[in-house]
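J.: Structure for this input, please:
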Amino acid sequence: MRAQTASPALFASLADDVVASGSDTISVPVPATGEPHHDLPRSSGDDVRDAVSRARLAQLAWARAGFAHRRRVLLRAHDLILQRSDLLLDLIQTESGKTRGQALEEVFEAASVTRYNALTAAATLRGRRARGGIPLVVSTRVRYAPKGVVGVITPWNYALSLAAMDVVPALAAGCAVVQKADDQGALSILALRRAFIEAGVPEALWAVVAGEAAEAGEALTDEVDYICFTGSTATGRRIAEKAGRRLVGASLELGGKNAMIVLDDVDPEQAAADAAYACFAAMGQLCVSIERIYVHRRIAGPFQRALVARLRDARIGTSLDFESDFGSLASSAQLERVRSHLDDAVAKGATVLVGGEPRTDVGPWCFSPTVLTGVTPEMRVYGEETFGAIASLYVVDSDEEAVLAANASEYGLNASVLTRSTSRGRRIADSLAAGSVNLGEGYRGSFSSVAAPMGGVKASGVGRRNGREGLLRFVEPVTVSRATGLLQLPRTGGEFRVLAGPFLLLARVLKAIRRA
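T.: I've put the predicted structure just below:
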């Protein structure tokens, strides 16, 4: 195993960057051993309010600095992310338990998001002309004003990449950010932030707080001008209610019970390899990972055998190198959730095709990738999001049956179709109720496409991150219209009487020449 680039001194130094005025800390364990690893400060409600106040002052200068300055700073941060990739990979693995390959996805994503927003923010948000209500008489422009201070609440599972997807476009748009980091992913976020600070982002402009949701989280959602949240649907609903009462905007990426459809024209071995990764990257602890597989009956046998063989032979490990295929669950709570879903399913008649056992020989929270058959609606694993180490396999007889089954969920975040036929795959994709659909892949195609919007439908959330939509959520469009003086707009009854005919004629002419 290669030597770790992060040291206890670095962990302590990063933790010191959390905004916290008191001495309270929490001990954070690591998945590889389950033992306490570092102490993280606790932020109080007053700490959060102070961070928001400082961020407001910093935001004024940041917005005035303009797009060119922000572009330079963000591109420097992009380069620092790449230069520090080994450190970031170590921190991600240490905190989440995922493999180095899956940690690499996060670093690549953070760099991609930073580069995209640095290079496109000006063109997207600089403003535009709009047709005036009366051509030549009224001139209209739309400008985009930063919303102010954005609150970002991110989970532990993809701490680095999910932070970048929300924080970086907010900075590019001219906003400030106060971010509440989950304890289990805070060091990765703080290391990412430090790269941005060294690149030129003012320290107060991006503050990180940590602590209990009931105190730090509530204070954050009480104070900010816009809220980004990634996490459970239950918590997302509470945040949406609070945002609604305050009349501030929110983007919420929530739960998923994502489906994969395996058509009868695939190579079973290749499809099994794709399905295994789509289900168990980060041990299934990813909002867009696959938990339901619908396979056509004609290839169900060979696909099932190939999937079982691949997962049975997979290398599970926690070493800081590229030797493992799958890693560890992130916490004892995650292990307990997986066990409870599995025990419930087996007790009610489900069959374990592969896995179903803890791998304490590798790590205290490691669990073998598990595939179930015979899953029925009364089992928790049928409709609830497991978020780790379990996928269910179903056999279907037609494309239509697969689509109906995939859509029969309260969630709609991601879906996948494995097929050799692009036209067939697109036809099915058009019928799936999901915010993203991947053809020939599980989740990485859409997840890595930072120029395209990402989000869910139904109980999987509202709003979109990434792409133009991801930038536009952080600005308020402001319409500025000017009377040109070419014609005085009517103000009295007599003036309206004179201009009524010309105005109605103008409406007819504009429709005739197809002018919007």
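J.: from here on, contacts and neighbour counts on C-alpha atoms
T.: OK.
J.: Contacts only, for residue 483.
T.: For residue 483, the contact set (CA atoms under 8 Å, 6 or more residues apart in numbering) comprises 137, 138, 139.
J.: Quick check, residue 365 in contact with residue 336.
T.: No. Judged on CA atoms under 8 Å, residue 365 makes no contact with residue 336 at a distance of 9.3 Å.
J.: and this one, so I can compare the two:
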Amino acid sequence: MAERLNKQQKLPANLIKKYLGLCANLKRPHPEEAPRQEVRSAFSGEVIGWTYMGDEGDVERAFDLARTAQRSWAQTSPRDRARIFRDFHDRVLANRELLMDIVQLETGKNRASALDEVMDVAINARYYANQAPKLLAAQSRPGALPVVTQSELQRSPVGVVGQISPWNYPLALGISDAIPALLAGNGVVAKPDHNTPFSALSVLYLLYESGLPRDLMQVVTGDGPVVGGAISQRCDYLMFTGSTATGRILGRTAGERLIGYSAELGGKNPMIITADADIQHVIAEAPSACFSNSGQLCVSIERIYVEAGVYQRFLDGFVAAVKNMKLGPGFDWNIDMGSLINAAQLLRVEDFVSDAREKGATVVCGGKARPDLGPYFYEPTVLVDVPDDARLKTEEVFGPVVFIEKVNNIAEAVEKANNTSYGLNACVFARPETGRSIASQLMAGGVGINDGYAATWATVSSPLGGMKQSGMSRRHGPDGLLKYTEARNVAEQRWLSMRGPAGISRKTYAKVMVSALKLGKKLHLLP
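T.: This next block holds a predicted model:
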């Protein structure tokens, strides 16, 4: 493993050149004069490549190119667009090993978490390629008056979608939200996080190989406030995944410009374990629910509420399972958890745990950095007796840290689970009927029963997003594509004017219409 890690610690120069060729930054008259930013491997902190630092002019050029390409793309039939994404689905799966390598080098995550990203891209490509022609087809709707009014609902692309994606899932979030936007007939201008540009660029290269028009999707790398701010000021719809604080800023911009806005933001996600749960199953599933991607995902579990009758049994078994996790760098499948993304994220996690300790919490396992494994490694950490004034009790850690709390009954667990400004994800481990009853009471956009988050996330046919401060709008499902369209109501009036036939007084016509409406309601002839 160490030998392979050493060989793959840097991206090959030809790959860097290939992926940089997808950046709108290279449209500058003299790209060699543009400032560059180094990209470092989270495994070791070593430089693996560089990207250009885009500016407002680069974003402007990107939108010019995308808008020109989009006008032709909008005239391409949804079925022809779908063929490109079906081919893309196959290319993603065929190139999964390379894609996972790049994701791991940039993010430091373990192999299984990198595979999750590849699968997410493929699943979204397949689903929306299959659904887009049906979702975008004109639909006949009941008219105002039977027979004489004919109505049709049409869908048009919004234009060019702006996308700002984070570093934690750079492959999946770098392209999966763009897939339905493109299939809906839009162009896209995207900004990947400066820590992880190559994951997004590599999968975009495969999309171009599948036949996507070259200028239709533009990538501009660089600083968030500069590039992201410029995108938000020019796009016709904005898709953002990231922190709630940044989401508010972008939301104000979208509101001022009166454009559509979709945001998946932070979470402080709870798990509830009831007395009738299969505890051995919970112990087996809970580590991945809490520590996948080193806890750096918006839907990761950070709070666990356990009914008193099974509390100690779960705590003992869960702690033993966490202590048995294999932590380390590399591409082997048997590694359970990888690194944090960078020094800033490591410091954030350390501060949360230190604050909780100082205020009286007990760390039952983990709780320290592992510089022997790499510069940003931190052990999966479990705490109990966390006081209410500890930051990690209510704030999102976004790292491999979870606390466990005993509750007397289900009602108390539900109350504590909902006692947060967030509402992204939750899960319940219980008998199915108990779990469904609890799920209906939880203020979260997704609720897994006997699963942490994977089942809700992978169900791409159903809309998914956040309640409260965890976001607005939805990805996945029909909503995940239709949000990138404008609805057009086309109604044709035939034979009889809506104002009534000539020769009948308005008063008489009003009486006729009232009688018609009553009859239509009685006979169920009107919508």
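J.: Just the closest of the contacts of residue 483 of the first structure to residue 323 of the first structure, please.
T.: Nearest to residue 323 of the first structure among the contacts of residue 483 of the first structure: residue 139, at 62.7 Å, using CA to CA.
J.: residue ranges for the helices of the stretch 351-500 of the second structure, please.
T.: Using DSSP state H, counting those that start in this stretch, the helices assigned to the stretch 351-500 of the second structure run over residues 391-394, 410-418, 432-439, 454-458, 477-482.
J.: Quick check: the aligned residue for residue 50 of the first structure in the second structure?
T.: Matched across to the second structure, residue 50 of the first structure falls on residue 61, judged by TM-score structural alignment.
J.: Please spell out which residues along whichever strand or helix holds that match are buried.
T.: Taking DSSP states H and E as the criterion, residue 61 of the second structure maps to helix 56-73. Going by neighbour count (16 or more other CA atoms under 10 Å), the buried part of helix 56-73 of the second structure is 58-63, 65-67, 69-71, 73.
J.: Same question for stretch 212-224 of the first structure.
T.: Within stretch 212-224 of the first structure, the residues scored as buried using 16+ other CA under 10 Å are 215, 216, 217, 219, 220, 221, 222, 223, 224.
J.: repeat for stretch 205-222 of the second structure
T.: 205-208, 210, 212-213, 215-222.
J.: what's around whatever residue of the first structure lines up with residue 370 of the second structure, how many residues?
T.: Using TM-score structural alignment as the criterion, residue 370 of the second structure maps onto residue 359 of the first structure. Counted with other CA atoms under 10 Å, residues neighbouring residue 359 of the first structure total 16.
J.: for residue 359 of the first structure, what are its contacts?
T.: 365, 366, 367, 368.
J.: quick one: contacts for the last one?
T.: This means residue 368 of the first structure. So residue 368 of the first structure contacts 316, 355, 356, 357, 358, 359, 389 (CA under 8 Å, 6+ apart).
J.: repeat for the first one
T.: The contact partners of residue 365 of the first structure, by CA under 8 Å, 6+ apart, come to 31, 32, 34, 328, 329, 330, 331, 332, 335, 358, 359.
J.: Grab the nearest non-local neighbour of it.
T.: Nearest residue to residue 365 of the first structure in three dimensions, chain neighbours excluded: residue 329, at 5.4 Å (CA to CA, 6 or more residues apart in numbering).
J.: For the counterpart of that neighbour in the second structure, the count of nearby residues, please.
T.: With TM-score structural alignment defining the correspondence, residue 329 of the first structure maps onto residue 340 in the second structure. Residue 340 of the second structure has 28 neighbours, counted by other CA under 10 Å.
J.: Provide a list of residues in contact with residue 90 of the first structure.
T.: 4, 5, 6, 100, 320.
J.: hang on, the earlier thing: so the residue nearest to residue 365 of the first structure sits right up against residue 367, yeah?
T.: Yes. Between residue 329 of the first structure and residue 367 there is a contact under CA under 8 Å: 7.1 Å.
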